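# 3D, please:
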Amino acid sequence: MKTLIGITPSKLIKLLYENKFRIGIKHLPKLLPLIFLSVRNSIYAVKEKKKYGSVLNNISIDKPPIFILGHWRSGTSYFKRLLSLDKQFAYPTVFQIYNPSTFLYTEPVLRARLEKIPKKKRPMDNMEVGFDDPGEEEFAVSVLSLRSQLLGWVFPANGTYYDRYLTFKDVTQKEIDEWKKATIYFLKKVLFINGKRQLLLKSPQNTGKIKVPLELFPDAKFIHIHRHPFDIFRSTYKLHKETVANFYLQSANNLDLTQSILNRYKIMYDAFFEDRKLLSEKQYIDIGFGQLQKNPVQTIANIYEQLELNGFDAYKPHLSAYLQGIKNYKKNTYQELDKNLQNRIYEAWQQSFAEWNYEV
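From the prediction side, this is the model:
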C-alpha cells in the first residue's frame, strides 16, 4: 500500500479498474485508508495547483540529469546517498516521492512535525532513512502515470503486465508519453524547490529503459553500478519477503518468487546491454559495488573525470566526512545459496557473470 499513498481518486479508480477490482480478502482493510488518503491528496492537489500551477509552467530542466542505474540491491541507494552530498545536485526526497501531487503545498506546512520524526532503518539493509533523504522518483511517477513496474508490487497477480514497463518495448506510444509527462511534471516540481541545480536521479526501473529517459534528455549522463549476482539475488529475495510483501493488495500464493526475480533481472539486463550502446563515453560509466566499497573517494573521482562533472574538490571534504561517520556500519549477512539455486542464477544471468568477471 505504501507505494500508493500519493495517489489521487481518479488514478486509484483507473488502477483498480485495470486490475478488475480484484483485491484479496485479507487485504481489503488496506483499501479504506487508501481511499481516504486519495481524497485528501486530491484536495491538497487542487490547492497546490491553484497556488503553483502557473509558476511550474515556466520551469525548465536546463542541465542534463544524472541517472544512477542498477538492479535492486546493487548498492544504488548507498551510491546516491554519497553523490547527494555534492550540493550542486538536486534530488527528490522521500517525502516528495510519496506525495508527488501535493508536496509543494504540504511539505512547508508539515516540515516542523516531520523533523521530529526519528529516522527508520530499512529492513533490507539497516540503512537509516528520513523524510528529507534521497528517494526514488519512480515511486512518484508510478502513481502519476500508472505506467510503472512498481505497481506489480501492489498487484502481484498482474505482475507480468507491469513488468512490460521495465523496458517499455512492448507498450503503446500513449503509455510512453504518459510516463514522460509524469516524469517531467514531477521533476519540474523538484527543481522549483531546488533552483537550477543538476538533477540526480535513481530508480532501478530505469536500468532496462535507457532509451526512454534518453529521448527526454539526449545529453543525460548514466552511472551503472553492478554487484555479484548471488548477492543481488539474496538481498532482493529478502527485500520482497520483508518489504514488498507489505505492499500487496492481492494474494501472491501462486507467485514463484525465485523465478520472478530471475525473470525480471534478465528482462532488465537484456535491454540494458543493448541500450547502453546508445551512450557515449562522456555519458556513461560502469562501476562495481565492491570497487565503491573499497575505495569510494577514488572511484567517485574517476566518475567525475570521465563524465566531465565539475566540483569534485569542493565536494570531497563532505564525502570524506560522511564516510568517516558510517565506518562502523554493518551490512546484513546471508546464508550461502544452495548449489542448485546458484546454478539457476548462473544459467539465467550468465551474461552478467561474464561481463563483470564474477566467479560462480
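# rest of the way, CA atoms for contacts and neighbours
OK.
# And Tyr52, how far from Ile232?
Tyr52 sits 42 Å away from Ile232, taking Cα to Cα, to the nearest Å as the criterion.
# out of the two, which sits in the more crowded spot?
Ranked by neighbour count (other Cα atoms under 10 Å), Tyr52 and Ile232 place Ile232 first, with 19 against 14.
# Proceed likewise with the subsequent sequence, for comparison:
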Amino acid sequence: MTRPIHPLTGADPATLFRVLMQNGSPRAKFLPALSGMVASALLRLPSTGLERAYVEVRAEARAQMPAPIFILGHWRSGTTHLFNLLSGAPGLTYAAPVPTGMPWDFLLLGRALRPLLHRAIPDERGIDAMTVTPNAPQEDEIALASMTRPSYYHGVYFPRRFREQMRRGLFFDGCTPAEVAGWQRALRLFTEKVSLNAGGRQVLIKNPAHTAKIRQLRAVWPDARFVHIVRNPYHVYQSTQRMFAALLDMVALQDWDPAEVEAVILESYPRMMDALVSDSCELASDRFIEVRFETLEADPLGTVAAIADRLGLADPEGLVSAAKRHLDSVSGYRKQTRSVPPEVAEIVEHHWGRQLEHWGYARPVANREGAGS
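The predicted structure follows:
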C-alpha cells in the first residue's frame, strides 16, 4: 500500500515534540517521514503565528458561532454515510481535507496552497473504497491529533503504546484536568476556524472518538445537538478489525501487535456505548436523536427528514434534496457481502452481549458491509 503524506505533517512543533516524547521514536525506515514532519512544523511557524493573530482579531465572529451538531457512533456503524447525507444541508459546514490536514494554517497558508494541496489528496480513504474529493467531509480527529493530546490517533501512529493512547484518546484515562481542558480548547479553536472559513455557518462534526464524550462536549457547547447511529454489533466487530488493520498499515510509524488491537476493540465498544447511554439520557428530545444504520440504509431520505424534524434543523427540504444528490453521486458503489462465522459471533456475544440486548440485535445469517461507515 502506498503511504500518503503522514497526518502529523500538519502538527505544530510543541504537539509534535510532546507526542514523540510520550511515544518514542519511529522505526528507522520512517525517520525520513519524521524529518518531514519536523521541517513542516518549523517552516510553518511564521504562517501559524500569523493565523493565530488573524483568528484572535475575529473573536466577536467566533463568539457568535452556533453550537455544533455532532454525529456519534462506533467506527463502522455508518457514521460516514450519515455525515455525507447531512453535510450538504443549507446553513451547515464541515471540515474538508485541507483544514483537517493543516489545522493551524488552513485559513491563510492553506488557502494560498490549495491547488497544490488538492493534488496531494488520495483518491480513496484507504480503509475502504470510498472516494475522497477536495470537498469531502472529514472527521476532526486527525486535526486534533496535530493540535493537542490526547488523541487515539497517537496510538495508531505509535502503536507500541496503542492500548494506553486509545484509552486516553477515547476515555481520557490517565489524563489530567489540564490535558482535558487543553483538548477542549483545541476542539473549540478548530471548530471555530472551520465556521469562520464558511462565513460563520454551523459546523457538522462526525467523529467516532467523540461517542463517549458527550459530557465534555457539552461543557464547551451546552446547546450542542447529537445524532447517534447504531449498527448491528456483529457487523461492526468484523468491519472494525479490517479498518484498524488498514489504518495501521497506512500511518503507523512503529510495529504493532494484532492481538493488542483486537483486545482494544473488544474492550472499547462496551465502554463507548455505556458512556453514550449514560450521558445522553438527560438530553432533551431536540438535542439527541438515535437512528439505526439498517433504517438509514432502507430509507435514507426519510431518516434524514426525521433527523431534521427532531433537531429543528433549518430548511429540511433543502437538506433532503442535498441528501438525494449525494445518493445519486454514489449510486455506482457496490457493497461486499460477508458472512459472520459462528466463532466470530460467539466472540461478539461474549464481549458485547449487553449491547446486543440493549439494542435488540440478533445474530445475522450474513453481513452486508456498509457503504460508508
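# Let me see the TM-score of these two.
The pair, once superposed, lands on a TM-score of 0.92 when counted by TM-score structural alignment, normalised by the length of the first structure; 358 aligned residues with a Cα RMSD of 2.1 Å.
# List the residues that contact the counterpart of Ser35 of the second structure in the first structure.
In the first structure, Ser35 of the second structure lines up with Leu32, judged by TM-score structural alignment. Neighbour list for Leu32 of the first structure: empty [criterion: Cα atoms under 8 Å, 6 or more residues apart in numbering].
# Now Leu32 of the first structure: which helix or strand?
In this structure, Leu32 of the first structure sits in helix 31-56 according to DSSP states H and E.
# nearest residue to the residue sitting nearest the centre point of the second structure other than its sequence neighbours?
Compute the mean C-alpha point of the second structure, and by Cα atoms, centre = their mean the closest residue is Asn207, 2.9 Å away. Nearest in space to Asn207 of the second structure, with sequence neighbours left out and distances taken as Cα to Cα, 6 or more residues apart in numbering, is Glu139 at 5.2 Å.
# The residue mapped onto Gly49 of the second structure from the first structure and Lys120 of the first structure, how far apart?
Alignment note: Gly49 of the second structure maps to Val46 in the first structure; criterion TM-score structural alignment. For Val46 of the first structure, the distance to Lys120 of the first structure (Cα to Cα) stands at 31 Å.
# for Asp86 of the first structure, same thing?
Relative to Lys120 of the first structure, Asp86 of the first structure is positioned 23 Å away (Cα to Cα).
# neighbour-wise, which of these two wins?
More crowded of Asp86 of the first structure and Lys120, by other Cα under 10 Å: Asp86, with 17 against 12.
# Enumerate every residue touching the aligned residue in the second structure for that one.
Aligning on TM-score structural alignment places Asp86 of the first structure opposite Ala89 in the second structure. Listed by Cα under 8 Å, 6+ apart, the contact partners of Ala89 of the second structure are 315-316, 318-320, 322-323.
# How many residues are close by Asn295 of the first structure?
Using other Cα under 10 Å, Asn295 of the first structure is surrounded by 10 other residues.
# Tell me which helix or strand Gly318 of the second structure sits in.
Assigned by DSSP H and E, Gly318 of the second structure falls within helix 316-329.
# That helix corresponds to what range in the first structure?
Using TM-score structural alignment, helix 316-329 of the second structure lines up with residues 312-325 of the first structure.
# Return the distance of the match of Asp86 of the first structure relative to Ala61 of the second structure.
For Ala89 of the second structure relative to Ala61 of the second structure (Cα to Cα), the value is 21 Å.
# Likewise for Phe162 of the second structure?
Using Cα to Cα, we find Phe162 of the second structure at a distance of 39 Å from Ala61 of the second structure.
# Please apply the same query to Thr48 of the second structure.
Going from Thr48 of the second structure to Ala61 of the second structure by Cα to Cα gives 20 Å.
# Which one's more surrounded, the two?
The neighbour count for Thr48 of the second structure versus Ala61, taken as other Cα under 10 Å, is higher for Thr48 (22 against 15).
# which residues of the first structure fall in strands?
66-69, 89-90, 120-121, 128-129, 198-202, 221-226, 284-288 (DSSP state E).
# Can you give me the stretch of the second structure that the fourth one aligns onto?
Mapped onto the second structure with TM-score structural alignment as the criterion, strand 128-129 of the first structure occupies residues 131-132.
# what's the matching stretch in contact with?
For stretch 131-132 of the second structure, the surrounding residues in contact (Cα under 8 Å, 6+ apart) are 121-125.
# ok, these vs Val291 of the second structure, which is closest?
Arg125 (24.5 Å; Cα to Cα).
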